[in-house]
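Novice: Give me a 3D structure for the following:
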Amino acid sequence: MRIRPRRRVAVRPLRRVLSAGVALALVVPAYGCRPALTPPGAPTTWPTEQARHWQWQWQLSGPLDPAVDAEVFLLDPVATTAAQTAELRSRDRRLICQVNVGSVRSADPDASRFPEIVRGTAGRRPDSRWLDVRSWDALRPVLADRFRLCRGKGFGAVALFDADGYAARTGFPLDFDDQLLFNRRLAELARSLSLSPGLANDVPQLAALAPDFDFAVNEECVRLALCAKLLPFGDAGKPVFHVEYTGSTDDFCVTTVGYGFASIRKDRTLDAPREACPLP
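Specialist: Sure thing, here's the model as predicted:
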């Protein structure tokens, strides 16, 4: 009987496989040290241990500067492109989408979807009108689509502006409880669409709404002597993103950093330049 010669084992390819495996094992821990980017559409997280250590930027006009030394960007979802948000996310930036929930401008792309019956008197912004926040069934579909635009462009959080119409002359008999219900419904809506909800201004309701929202945005609490009223967020380990338009950072940073706020000074045009308070 003829004995067949034993087949030789190919050693070189095996060595190559082992070498590649060792190289992969060495590379993976290096990437593991870097926190993974949250995929577009997922809600932004705000670790409580980081609450006093954010740097932020708010830009609504002029060419977007992605190189600003800030971890958090508050931007206009209509003017900001998906390519710009992708670039910011590649830099590990957290993105907040600004949505005006209590007013509408005639120039808004979705303005025609708001029935005339829910439009009130002139709002704070030029060419804007307040909305009747009691008309949830009429407002919800439009505001939900505004939130979906934010999520579709890669934002992970949404800040609700003009969410305090009850304190203005809107043309509707809105009261404190009407606004509370509306704002809570919006926070719930944002979460259902995988967005972290934040409340802008509306200082008289901050204490009541602190459990419903993940962060606060405030304008000029130093000038208006209202900073202490934002403490329900700070005390709960939730970030407070604060801006002043007048005064010197040498003066107001002492107050706001002591409260644990992320504070900057900006021009009211909200273009790229900013002065940031130092971290505590």
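Novice: hey, let's count contacts and neighbours off CA atoms from now on
Specialist: Noted.
Novice: all strands for the stretch 151-280 of the chain, in order.
Specialist: With strands called from DSSP state E, counting those that start in this stretch, the stretch 151-280 of the chain shows them at 157-161, 196-200, 215-219, 240-244, 262-265, 275-276.
Novice: okay, the ones you listed in JSON lines with distance to V72 and mean neighbour count next?
Specialist: Shown next, in JSON lines, are these (distance: least, C-alpha to C-alpha, whole Å; neighbours: other C-alpha atoms under 10 Å):
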{"stretch": "strand 157-161", "distance to V72": "10", "mean neighbour count": "26"}
{"stretch": "strand 196-200", "distance to V72": "13", "mean neighbour count": "26"}
{"stretch": "strand 215-219", "distance to V72": "12", "mean neighbour count": "22"}
{"stretch": "strand 240-244", "distance to V72": "9", "mean neighbour count": "25"}
{"stretch": "strand 262-265", "distance to V72": "10", "mean neighbour count": "25"}
{"stretch": "strand 275-276", "distance to V72": "12", "mean neighbour count": "17"}
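Novice: want to put them side by side, so please do this one too:
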Amino acid sequence: MSATWQWQLTGTFNTSYNVGVYDIDLFDTPAATITSLKAAGRKVVCYFSAGSSENWRSDFSQFTAADQGTPLDGWAGEKWLDIRSSNVRTIMAARLDLARAKGCNGVEPDNVDGYANTTGLPLTAADQITYNSWLADEAHARGLAIGLKNDVGQLVGKFDFAVNEQCHFYNECGDYRLFITAKKPVFNAEYDTPYVTNAGGARDTLCTAARTAGLRTLVLPLSLDDSFRYSCD
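Specialist: Here you go, the predicted structure:
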């Protein structure tokens, strides 16, 4: 998978970037847009949440009350999911079917680290590994690449690339050495204000560190709406 990328999940969609990979919303992006991106030589990764319910999604009513835990802090309308639930897996399998039907090259399932958060559910690291492994196997069975989102250190062998938020800010980028060594792309996004403004050369320092580490780092708005974009490539 080519390693230059653009990540946009909200706002008026911009297809003009000369990058190898577009990471876009599975539900909101028309199949025609995906077809157009692929015709232009882009790989298309389709985002969906695999670990939370979102009350605006078309399949939200399929989740039961028992499937859902506590709300995600800072994200209105989302609740953590019980990844042990067979019903949750049925819904996620249908989302993977949708990704294949729309022509996505790969998927980015989000919120796959519930075990490390306060979910209101008794999830363990073993539960997470089992679920993430299942997602990877199901994606591959459909001919889809799959990225590991933020759950640093789990299942390197199962995933084809990684998507990370703020590993520079949290000093966690070194954990991705296993991906880099395996020649698997690591797509990183940073949101901190000094990176946006380049105060004191913060963005320059960030980009030097990212290039040295072999990460594909973008500075983006938290809303991922393409209101600004700075690439370290």
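Novice: Output the strands of the stretch 151-280 of the first structure in CSV; the columns should cover distance to R105 of the first structure.
Specialist: Putting the strands of the stretch 151-280 of the first structure into CSV (distance: least, C-alpha to C-alpha, whole Å) gives the following:
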stretch, distance to R105 of the first structure
strand 157-161, 13
strand 196-200, 18
strand 215-219, 21
strand 240-244, 24
strand 262-265, 27
strand 275-276, 30
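Novice: The lengthiest strand in the second structure corresponds to what range in the first structure?
Specialist: Among the elements of the second structure assigned as strand by DSSP state E, the one spanning the most residues is strand 43-49. On the first structure, the counterpart of strand 43-49 of the second structure by TM-score structural alignment is residues 94-100.
Novice: how much does that stretch stray from the second structure?
Specialist: In the superposition with the second structure, the average deviation recorded for stretch 94-100 of the first structure is 0.6 Å (mean C-alpha distance after the TM-score superposition for the first structure).
Novice: Give me the three-state assignment for the counterpart of I117 of the first structure in the second structure.
Specialist: Correspondence of I117 of the first structure to the second structure, assessed by TM-score structural alignment: A66. At A66 of the second structure the chain is in helix, as set by DSSP: H, G, I helix; E, B strand; the rest coil.
Novice: Okay, A66 of the second structure and Y230 of the second structure: tell me how far apart.
Specialist: Using C-alpha to C-alpha, to the nearest Å, we find A66 of the second structure at a distance of 42 Å from Y230 of the second structure.
Novice: same question, N188 of the second structure
Specialist: Distance from N188 of the second structure to Y230 of the second structure, counting by C-alpha to C-alpha: 12 Å.
Novice: intersection of neighbour lists for the two?
Specialist: When contacts are counted by C-alpha atoms under 8 Å, 6 or more residues apart in numbering, N188 of the second structure and Y230 are jointly contacted by L218.
Novice: check contacts around the nearest residue to the match of I117 of the first structure once chain neighbours are set aside.
Specialist: Closest residue to A66 of the second structure apart from its sequence neighbours, by C-alpha to C-alpha, 6 or more residues apart in numbering: D82 at 7.8 Å. Contact partners of D82 of the second structure, counting by C-alpha under 8 Å, 6+ apart, are 51, 66-69, 88, 121, 123.
Novice: D137 of the first structure now?
Specialist: Per C-alpha under 8 Å, 6+ apart, neighbours of D137 of the first structure: none.
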